[in-house]
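> Build me a model from this:
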Amino acid sequence: MCRWLAYSGSPIALEELLYKPEHSLIDQSMHSRLGVGTTNGDGFGVGWYTPGAEAEPTLFRGTGPAWGDDNLRELARSVRSGLFLAHIRASTGTPVQQTNCHPFRHGRWLWLHNGRIRGYTELKRTLTLAVEPTLYPYIGGSTDSELMFYLALTFGLARDPVGAVERMVAFIEDEGVRQGIEHPVQMTVATTDGEGLWAFRYSTEHDSRSLYCSTELDTLRTMYPENPVLQQVEERTRIVVSEPLGGLVGAWQPVAESSYELVTPDGNAVGSFHPDRDRARDRRRDMQAASG
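Now for the predicted structure:
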């Protein structure tokens, strides 16, 4: 499986999280502690928003292991952003190629995923046909993760992010039931439009991959007044990670099973996650009607 992080807060150099922590994302590419495997060397990617810019986010992705990419190290040292996503990949079967590396981008939206659609080979055709026809040409790779993104866009990600992901998951689960596939969805997901950041933790069997969110900064500042990094960033700063970036006690809180976290400049919110089967079935009826 993969490892990822999502950052929202004061603009910082990417290297502050990718390289500098004791258990940084780059360290996790070689020595993951909570993943299915210890090595995540099947590509990497980072997507970031430029402060004050209205343009779509920038992507930098590569097919080699993150720990050996000198260009990533140079970029991480020079790029600063207040909102970025980063991912290190361990393929679940699809090819190691740039278009299969996360994050994925459509317009202002970024998306990354850890997990899998079980039975993807059997489900892929039906799930692909469910993507809105105007969105289909933008699918660049062959992963289940990117297809999940375009299904979420089809189900209204831009209007209702939580509801769209709930409908996307329900559609995949219902198709899994139809084809006799047990526990089809395993996911932690981060997605953002450059303003809000949504992180989801869910699996059909309710035994999801690990996910953590940084503790509120005022609490950490009280606990660790001598830590200069905690004193410099804004209170609104949050980091969501597949596994903690270090051993600072109290710094990381697990995201609950079947839940989501929303991080915005005005604060963060937590909610429960429930696949929306009624709305997902509406999409199936629309597909059936379109096919005659």
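> only C-alpha atoms for contact and neighbour calcs from this point on.
Fine.
> How many neighbouring residues does residue 261 have?
21 (other Cα atoms under 10 Å).
> List the contacts of the nearest residue to it once chain neighbours are set aside.
Using Cα to Cα, 6 or more residues apart in numbering and skipping residues adjacent in sequence, the residue nearest residue 261 is residue 270, 4.6 Å away. Going by Cα atoms under 8 Å, 6 or more residues apart in numbering, residue 270 touches 259-262.
> Select only the buried ones of these in PyMOL?
Entered in PyMOL, the line below selects the buried ones among the contacts of residue 270, by 16 or more other Cα atoms under 10 Å:
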select buried, resi 259+260+261+262
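> so of the contacts of residue 270, which ones are in strands?
If you go by DSSP state E, the contacts of residue 270 have 259-262 in strands.
> could you dump the residues you listed to a markdown table with distance to residue 190?
Shown next, in a markdown table, are the ones in strands among the contacts of residue 270 (distance: Cα to Cα, whole Å):
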| residue | distance to residue 190 |
| --- | --- |
| 259 | 12 |
| 260 | 10 |
| 261 | 9 |
| 262 | 10 |
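> that older thread, wait, a strand at the residue nearest to residue 261?
Yes. Counting by DSSP: H, G, I helix; E, B strand; the rest coil, residue 270 is part of a strand.
> Do a quick rundown of the helices in the stretch 51-200 of the chain.
Ranges of helices within the stretch 51-200 of the chain are 70-78, 120-129, 144-154, 161-178, based on DSSP state H, counting those that start in this stretch.
> before we move on, the earlier item: and which of the ones in strands among the contacts of residue 270 is nearest to residue 105?
Nearest to residue 105 among these is residue 262, at 19.2 Å by Cα to Cα.
> The closest one: what's it in contact with?
196-199, 268-270.
> Can you select the buried ones among those for me in ChimeraX?
Buried members of the contacts of residue 262, defined by 16+ other Cα under 10 Å, are picked up in ChimeraX with:
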select :196,197,198,199,268
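> With distance to residue 217 as added columns, please give the contacts of residue 262 in TSV.
Formatted as TSV, the contacts of residue 262 follow (distance: Cα to Cα, whole Å):
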residue	distance to residue 217
196	19
197	17
198	19
199	19
268	12
269	15
270	17
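> Residue 133: which of the contacts of residue 262 is nearest?
When those are compared against residue 133 (criterion: Cα to Cα), the nearest one is residue 198, at 25.4 Å.
> okay but that closest one is in contact with residue 268, surely?
No. At 9.7 Å, residue 198 does not count as touching residue 268 under the criterion of Cα atoms under 8 Å.
> which residues are in contact with both of those two?
261-262.
> ok, the closest residue to residue 107 other than its chain neighbours - how many residues close by?
Among residues not flanking residue 107 along the chain, residue 56 sits closest, at 5.7 Å (Cα to Cα, 6+ apart). If you count neighbours by other Cα under 10 Å, residue 56 ends up with 18.
> structure for this one too, so we can compare:
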Amino acid sequence: MCRWLAYTGSPVTLDDLLYKPANSLVMQQSLHSRLGAEPTNGDGFGVGWYDEHSPTPGVFRSIEPAWSDRNLRELAQHVRSGVVLAHIRATSGSAVQQTNCHPFRHGRWLWMHNGLVAGFGRLKRDLQLAVDPELFPLIEGSTDSETLFYLALTLGLEDDPPRAVALALGVVEEAARGHGVDFPVQGTLVTTDGERLWAFRYSSEGRSRSLFRNQDVAVLREQYPDNPVLHGLTDETRIVVSEPLGDLRGAWIEVPESTCLVVDGGREEVRPFAPA
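Okay, the predicted model is just below:
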């Protein structure tokens, strides 16, 4: 499927997140993913970030393979942000085009997905008819992921993200039952308004794509006092990833199945999650 990364903490360059880690999102996971459904994720990429210059996040998306895009490499060395979402894509059937690349944006909100809605072609009409008529014209691409985003916005994402995502996936599973589609939901989702971050791991089958969060930076500093990278991160730094960015023992904690992870500043909460 895909691989993604969500970062919140002290401002860093995109280069620090996308290229420098040992198992970096761009140079390693896009070509040699260890835990993904496919080792190569070359059907486009995207990155979204927040800064003080605009109330809405910036977004850069391309259909080029992430590892060979010179524009991304140039941009990454100059953009600094304290909240970043990045995604490398392996299509599950929809077209390779910019409007199908993640993250998707609406106002201050960004959204990414790794996985799929099984039987989406059969469910698409039902799901999109459930989208608010005022939001429906804003759907630009043809992916299940973007439809999920606007379905969640319709159901209250901006007010209560966990409830809205639970309701959106509930709509998907109900539509799937009507069309005889087994196990329709698969994957991990993340959304943010630039202040808080919500990540979800769920599948109808109970076999979700992988998801990890970093161990507390203060704990890692004690364990690895000679590691210079750890001294450059604040205690509030939180990274949520499809697969670990490096091999530092104890640095990554797997997010459990059927879970919502809420990150608010340096605080995080793990909640049980299921469709409503």
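> got the contact list for residue 209 of structure 2?
Residue 209 of structure 2 neighbours (Cα under 8 Å, 6+ apart): 36, 114-115, 186-188, 201, 242.
> Now do the strands in structure 2.
3-13, 45-49, 58-62, 80-88, 104-106, 109-117, 185-192, 196-203, 212-214, 238-241, 252-254, 259-264, 267-272.
> sorry, back to before: deepest in the core, which of the helices of the stretch 51-200 of structure 1 is it.
helix 144-154 (a mean of 24; mean count of other Cα atoms under 10 Å).
> Packing partners of that helix?
strand 109-117, helix 120-129, helix 161-178 (3 or more Cα pairs under 8 Å, 6 or more residues apart in numbering; DSSP states H and E).
> Contacts for the first one next, please.
Same thing as strand 109-117 of structure 1. With contact meaning Cα under 8 Å, 6+ apart, strand 109-117 of structure 1 is reached by 1-4, 47, 56-57, 85, 87, 92, 102-105, 144-145, 149, 184-194, 209.
> Equivalent analysis for stretch 72-79 of structure 2, please.
Stretch 72-79 of structure 2 has contacts (Cα under 8 Å, 6+ apart) with 13-15, 18, 66.
> residue in structure 1 matching residue 196 of structure 2?
Matched by TM-score structural alignment, residue 196 of structure 2 corresponds to residue 196 in structure 1.
> my read: its match touches residue 264, true?
Yes. Counting by Cα under 8 Å, residue 196 of structure 1 touches residue 264, with 4.8 Å between them.
> And residue 232 of structure 2, how close does it get to residue 9 of structure 2?
11 Å (Cα to Cα, to the nearest Å).
> The two: who's more crowded?
For residue 232 of structure 2 versus residue 9, the count of surrounding residues by other Cα under 10 Å is larger for residue 9: 18 against 11.
> Can you tell me the closest non-neighbouring residue to that one?
Per Cα to Cα, 6+ apart, closest to residue 9 of structure 2 is residue 237, 4.1 Å.
> Likewise for residue 100 of structure 1?
With sequence-adjacent residues excluded and distances taken as Cα to Cα, 6+ apart, residue 100 of structure 1 is closest to residue 141, at 5.1 Å.
> what's the counterpart of the one you found in structure 2?
Counting by TM-score structural alignment, the partner of residue 141 of structure 1 is residue 141.
> Please tell me how far that match sits from residue 223 of structure 2.
Note on residue 141 of structure 2: its distance to residue 223 of structure 2, by Cα to Cα, is 46 Å.
> Between those two, which is the more surrounded one?
More crowded of residue 141 of structure 2 and residue 223, by other Cα under 10 Å: residue 141, with 18 against 13.
> That one contacts residue 104, correct?
No. Assessed by Cα under 8 Å, residue 141 of structure 2 is found out of contact with residue 104, at 9.9 Å.
> Run a quick neighbour tally on the nearest residue to residue 242 of structure 1 once chain neighbours are set aside.
Closest residue in space to residue 242 of structure 1, ignoring its immediate chain neighbours: residue 211 at 4.5 Å, by Cα to Cα, 6+ apart. Neighbourhood size, residue 211 of structure 1 [other Cα under 10 Å]: 26.
> Counting neighbours, what do you get for residue 219 of structure 1?
Around residue 219 of structure 1 there are 11 residues (other Cα under 10 Å).
> ok, now residue 229 of structure 2?
Using other Cα under 10 Å, the number of residues around residue 229 of structure 2 comes to 9.
> quick revisit: quick check: the residue nearest to residue 100 of structure 1 vs residue 99 of structure 1, distance?
On the measure of Cα to Cα, residue 141 of structure 1 and residue 99 of structure 1 end up 5 Å apart.
> State the distance from the residue nearest to residue 107 of structure 1 to residue 192 of structure 1.
In this structure, residue 56 of structure 1 and residue 192 of structure 1 are 11 Å apart, going by Cα to Cα.
> picking that back up, quick one: residues contacting the residue nearest to residue 242 of structure 1.
Taking Cα under 8 Å, 6+ apart, one finds 188, 201, 240-243, 254-255 in contact with residue 211 of structure 1.
> what's the distance between it and residue 35 of structure 1?
10 Å.
> what does residue 276 of structure 1 give?
Remark: distance between residue 276 of structure 1 and residue 35 of structure 1 (Cα to Cα) = 28 Å.
> now do residue 152 of structure 1
Residue 152 of structure 1 is 25 Å from residue 35 of structure 1, by Cα to Cα.
> Residue 63 of structure 1 too?
Using Cα to Cα, one obtains 20 Å as the distance from residue 63 of structure 1 to residue 35 of structure 1.
> repeat for residue 281 of structure 1
33 Å.
> Please say which of the two ends up with more neighbours.
More crowded of residue 281 of structure 1 and residue 35, by other Cα under 10 Å: residue 35, with 19 against 15.
> Excluding chain neighbours, what is closest to the more buried one?
Nearest non-adjacent residue to residue 35 of structure 1, counting by Cα to Cα, 6+ apart: residue 1, 6.3 Å away.
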